[in-house]
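[1] Provided below are the primary sequence and the corresponding predicted coordinates.
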Amino acid sequence: MLKNVFSPIKVGSKEAINRFVVPAMVVNYCNEDGTATEKYISYHEAKAKGGWGTIITEDYAVTPKGKGFTGIPGLWDDSQIEGHSKLTERVHQYDSLIIAQIYHAGRQTNHLVINDQPVAPSPIPCPVNQETPHELETEEVKELVAKFGDSALRAKKAGFDGVEIHGGHGYLIAQFMSLYSNKRTDEYGGSLHNRMRFPLEIIEDVKKKAGDDFTIFFRMSGDELVPGGRNIEDTKAMSILLEDAGVDVLNISAGTYGSMHGIIPPAAIEHGWITDFAAEVKKVVDIPVITVGRINDPLLAESVIKSGKADLVAMGRASLADPDLPKKALAGDFDEIVQCIGCLQGCVGKILEAKPAQCVLNPALGREAEIELNPAAEKKKVFVAGGGPAGLEAAIKASERGHEVHLYEKEDKLGGQFYLASVPPEKGEITSFIAWQKKQLKKNKVNIHLNTKLSQKIIDSEEPDTVILATGSKPIEMNIEGMEQAQLVNAHNVLDGNVSTGAKVAVIGGGLIGSETANHLANHGKDVTIIEMLSDIAVDEPASVRKFLLEELADKDVKILTDSKVKEFKEEELIVLKDDQEKSLGKFDTIVVAIGLKSVIDLEDSLEGKTEIIKIGDAVKPRKVLEAIYEGFDAGLAI
């Protein structure tokens, strides 16, 4: 079934065992001086163990002033070679190739990271970082060319199988290649040939220093997705020049910081959305081409290869969610694969907070060196109260370690609020993780009690050694004057299908739950108005996710009223306060309340002092699913 994606392929002077590629992704696991940590090495080693044919590391800065993030690796100094040699040694214990991506952030950094002014081909600020860069002098450009070559030589000495020159995503090389950011009139600006001079000189310098047999990948955006940026026809013309210069593999992506959704597409973007860019490039070159972009299933990868659109498939966030994806696919264990859901909470959200990357679905990410799933020294009877994501994860891990686990869920299905989160548009992939968790529960013989709320009576009768409270949270109820006149329902009941709404709906609360519920209703033909006390809605969503949510709400003519507080229902009309002025919004068929959540902890007090208690997830405090799953994972390991 997967014969194409599991076939070997020649990449320069090396051969990859299959077509699965881990592309470069910032994870911030290195020291600030660019040296490797055990965290960084173990993270890549896990992917090699998992069967990925080619692993491309995140950005190795060619100079400390070229860093875009504090925790990325570097090869700007010989002292960095030794630590990164340990990385290549560990990866080469398996059959994977490991390629060092070398780059300079250019204007896509800031003084907080590099303690200096960013540099660029022209003094035009990055639309995200908003710092005016220093315009590189011609001699400074030539100095940077040499730094790329020097870094490539260090990569070779460190044992890497090649380098990937990062000419995409709006970083320095891409800035030179694009009229969007390059307004120079010297030999490095103006015509396409002049704008390509910088990357072509870098390739020449790399080959001169590292040798003609050292494999060179080149990453570039097929379309920058910004006004005045490069499009696919520009990219095809440049690809011909790159192949002629000696590049062995082209890696075709999309976007710049000004179009971040192109670099890291959220769930709202369709699978394989830019495979046609790679297909177009393949028409004009004879070297292998890599595609990328929301490809999270090995069958999708096989389809792309079989259709001839690309030669290799990069599956970045898929490798974060499950580093063993190729190995599981080869064994035919498709329902064992943890599939990326495009939520961006950990892989992007944490990086934007200048923290190490995490993955909602893989709590072991970045902790591979720390976590050992050893059998429990003492087997215990463990009760888990709550079948949401935290409770399910705790039950899985505890049972894997040999404990007798009983999971109690008061509803008739598992998944909790994570299941409800799958109901709005573009969130359906969440169900794949719940299905995966349910399979693990069955495989590990967890005793599941649906329609059963864990009570003191059950605990007194069964005498568990440990109780994990994963009782979650419940909606905060609204209490305002005249509410008995309105048909009030909470967002949870709307999403789980327990209630139907009328044609005209007001959603009170524009946070994550309220905004997503409004989108769900609008996509099902309802006339929706969102009322939010704050000055904006969906502020707790990652930026790329929020962008598409707001676009959908606008497309469905959802009315959004911010800085507004519901005051009362008067003669069945909804009255709000905005700018200290009362305003009637008229009558609504249904009022959906989504004003927040509060923890459910009614069992805790009765257990105090009687048994070991571990409280996790929203039972501690209502937060996001990332915290819930991580706490469940850790609780299962702690018993």
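    Okay, I see it.

[2] contacts and neighbour counts: CA atoms only from here.
    Noted.

[3] tell me which strands and helices the longest helix along the chain is in contact with?
    Under DSSP state H, the helix in the chain containing the largest number of residues is helix 138-157. Contact partners of helix 138-157 among helices and strands, from 3 or more CA pairs under 8 Å, 6 or more residues apart in numbering; DSSP states H and E: helix 81-91, strand 97-103, strand 162-166, helix 197-210.

[4] would you list the ones you listed in TSV and tack on mean neighbour count and distance to residue 547?
    Output for these, formatted as TSV (neighbours: other CA atoms under 10 Å; distance: least, CA to CA, whole Å):
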stretch	mean neighbour count	distance to residue 547
helix 81-91	20	37
strand 97-103	27	28
strand 162-166	27	26
helix 197-210	20	33
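
[5] Redo the ones you listed as TSV? Include distance to residue 440.
    As requested, the helices and strands packed on helix 138-157 are exported to TSV (distance: least, CA to CA, whole Å):
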stretch	distance to residue 440
helix 81-91	29
strand 97-103	32
strand 162-166	38
helix 197-210	48
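
[6] So which of the ones you listed is nearest residue 437?
    Among these, the nearest to residue 437 by CA to CA is helix 81-91 (29.5 Å).

[7] Now find how far off-centre that closest one is within its chain.
    Its chain's average C-alpha position is 26 Å from that of helix 81-91, according to CA atoms, centre = their mean, to the nearest Å.

[8] Now do that helix: which elements does it pack against?
    helix 38-49, strand 97-103, helix 138-157.

[9] Please compare the first structure with the one that follows:
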Amino acid sequence: MTIKTQGKIGNINLKNRMIMAPVKTAFGNIGGTITDKQIRFYDQVSSGGISMVILEPIAVQKNGREHPKQMCLDNECIDGITRVIDVIHKNGSLVCAHFNHAGRAANPKLTPNIVSSSESICPSTGAKSNSLNKSEIDDIIKSFGEKVKIASGVGFDAVEIQFGHGYLVSQFISERINKRTDDYGGSPENRMRFGLRIAEVVLENKGKMSVIARISGSEFVDGGLNPDNQFEFLNKLIDMGIDAIHVGWGNACDNPAWYYNHMSLPQDIQFDLLKKVRQNIKTPLIVVGRMSQIENVNRIFNENLADFVSMGRQMVIDPEYPNKIMNDRIEDIKFCGACLQGCLVNVKNGTGIGCVVNPFVAEPPIEKAEISKKAIVIGGGPAGLISSIVLRKRGHNVKLYEKEKTLGGQFYLASIPNPKKMMLKPLLGLIREAEISGVDINTGINVLKEKLKEENPDIVVVATGAMPNFIKFKGIENQWHISGNEALIRNDIKDKRVLVVGGGMIGLEVAEKLCEDDNDVTLVEILPELASDMEPITKKLILKHLEKMKFNYMVKTAIQEFREDGVIVKANNDKIKNLGRYDVVVFAVGTHPENELYEEIKNDFKEVVLVGDASRPSNAYTVTKMAYEMTKKL
């Protein structure tokens, strides 16, 4: 058995061992009806050879929703759902519905009555849940059966039920959360009752559909669910007729970092736990959690740890992943970096799922230009690379020039700290995409106006990035000081006392790298909060990592001057303090556009466009999306 081998789950045959996991998209309308953008998204992800697409979660009751745009299966949603099913089937893939009730993990802005097995607070939302009464339990169980029956009638091939990840069913199974004293609490048998009753109505109403149970292999929480305390429940599900177990990780309330499988988390522990599940569960296993990384794929099938690999974000960054696997084009895959910046952040803010290196997510195909033109892109960071790819899709002849010997710009720098090394993979994939598309890439060349006049292009895209800011504090000229970018590149700053000025995203990443190099780091931030510009899960993990190192920080604190006897700061309470001498001062106080070349040439060529940080410094997702929007009509 390999990832290319055909497989079987229940009575459905799968053309390979790759399945798309359910990912929230936030592309729907408020209330959950389907949009054209959603249709395009599912058209994209099902056209690249995936065997089956598990749709984004559908809440069986409105008080179990996590997002205002969450997909629904009510009467007003049926026509849209049918369109989704039809487009996926047209592309040769099967379709699976995913049903859930979030319980205490539901969005408190959407329902005034958050419910769970018992009264409790969901740490990730801060919402307090009420204990379900038996009548409400019966209604939820009935809703699962009704939704499954509708799914069978509209053409789904399979149905997946969420039994894990800190959602409602697991809130009953968990002794840590379930404090009931009736038939649904106390003993393991009672705590399993709710989930087993749901399984019963699902199997009664499934029609010809296969049934998958989604679980957490481990919640990674003290006293939480793990393989050992779930085996009895899982084997009961299998005895009842469940066709496969889908193993994920984490808990939406207590451990979202593992739930979303962040790039910095270790993976060996997942394999150890998966091995234990494999030894005790005799039914097809599906596994998710950065498992599409090729080294993980090889391990899974070489060691027979699972029957299918499931992937969500990987299908967002590169919908052609399955076809590339099937055709031995591993080197052409854009691998996900599990950064959460383009996907989770944009789902939470409601703009819709995206990717830092794939601005084409759910967008219409790029139209060919009427006339093929000569284009030059200056700058080989993400914005320049995306601009080059878009221009090639338009049919233009494209040369890209980068003054450094390596491509990637600040995106490359962001991948230097150990916990973020996985971010190098999407960058390398983006570079490979530019190469495959036919971009003529030239590195180590600083393009000036004279060079451009010599080449005389029709289109010039300036993506020259941004330069770090420095602050001219009194006395700073007598102190060795460098930029955050330089601090990330250098490997000779070790065993030093370092002051980092600025506690935004870059400041924290620089501090982490310097601490890993055995430096004693102090960070000073004038604002009341560190890294307000950072994806929250990443921020929490970095701060947790820094707690174990020689690191301290001060917020609401302003540097006054650098003196011979030390650095003078003023705290929020107007207290003046001398922090002592530092060997190195690192400035991480933002950047400013490097757009001098643009200003010099903007009137000299037919079409000159400024994109990325050279236009407006921002995060990777924003600059690549800007590059796409600015170049798709050139």
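    Noted; the coordinates are in hand. Computed from a predicted model, the values in this text were never measured in an experiment.

[10] circling back to that earlier point, wait, which of the helices and strands packed on helix 138-157 of structure 1 is closest to residue 460 of structure 1?
    Among these, helix 81-91 sits nearest to residue 460 of structure 1 (CA to CA), with 51.1 Å.

[11] Just tell me what residue 411 of structure 1 corresponds to in structure 2.
    When structure 2 is aligned by TM-score structural alignment, residue 411 of structure 1 is paired with residue 404.

[12] Give the burial count for the nearest residue to that match once chain neighbours are set aside, as a bare number.
    Excluding its sequence neighbours, the residue lying closest to residue 404 of structure 2 (CA to CA, 6 or more residues apart in numbering) is residue 444, at 4.7 Å. Residue 444 of structure 2 is flanked by 12 other residues according to other CA atoms under 10 Å.

[13] Ok, the one 3 residues further on next?
    Using other CA under 10 Å as the criterion, residue 447 of structure 2 is surrounded by 15 other residues.

[14] That one -> structure 1?
    In structure 1, residue 447 of structure 2 lands on residue 454 (TM-score structural alignment).

[15] same thing with residue 35 of structure 2?
    So residue 35 of structure 2 corresponds to residue 37, using TM-score structural alignment.

[16] tell me, how many neighbours does its match end up with?
    The burial count for residue 37 of structure 1: 17, using other CA under 10 Å.

[17] How far away from the center of its chain is stretch 331-348 of structure 1?
    That offset, for stretch 331-348 of structure 1, works out to 10 Å (CA atoms, centre = their mean).

[18] List of residues touching that stretch?
    Residues outside stretch 331-348 of structure 1 that contact it (CA atoms under 8 Å, 6 or more residues apart in numbering): 27, 265-267, 294, 296-297, 317-318, 320-322, 324-325, 328-329, 357-361, 427, 429-430, 432-433, 436, 542, 545, 626.

[19] thinking again about what came up before, the match of residue 447 of structure 2 should be in a helix, yeah?
    No. Counting by DSSP: H, G, I helix; E, B strand; the rest coil, residue 454 of structure 1 is not found in a helix; it is coil.

[20] quick one: it and residue 406 touch, right?
    No. Judged on CA atoms under 8 Å, residue 454 of structure 1 makes no contact with residue 406 at a distance of 10.0 Å.

[21] If you count neighbours, what's buried in stretch 551-560 of structure 2?
    Neighbour counts over stretch 551-560 of structure 2 (16 or more other CA atoms under 10 Å) mark 551, 553, 554, 555, 557, 558, 559, 560 as buried.

[22] and for that stretch, what span of structure 1 is it aligned with?
    By TM-score structural alignment, stretch 551-560 of structure 2 lines up with residues 558-567 in structure 1.

[23] what does stretch 3-19 of structure 2 give?
    With TM-score structural alignment as the criterion, stretch 3-19 of structure 2 aligns to 5-21.

[24] about what we covered before: with structure 2 overlaid, report how far the longest helix of structure 1 is off on average.
    Aligned to structure 2 and superposed, helix 138-157 of structure 1 gives a mean residue distance of 0.7 Å (mean CA distance after the TM-score superposition for structure 1).

[25] The match of residue 411 of structure 1 and residue 446 of structure 2: what is the separation?
    Going from residue 404 of structure 2 to residue 446 of structure 2 by CA to CA, to the nearest Å gives 8 Å.

[26] Equivalent analysis for residue 48 of structure 2, please.
    Residue 48 of structure 2 is 38 Å from residue 446 of structure 2, by CA to CA.

[27] same check, this time on residue 524 of structure 2
    35 Å.

[28] which of these two has more neighbours?
    residue 524 (22 against 13).

[29] and the more buried one, what does it touch?
    Contacts of residue 524 of structure 2 by CA under 8 Å, 6+ apart are 499, 500, 501, 502, 503, 553, 554, 555, 557, 558, 559.
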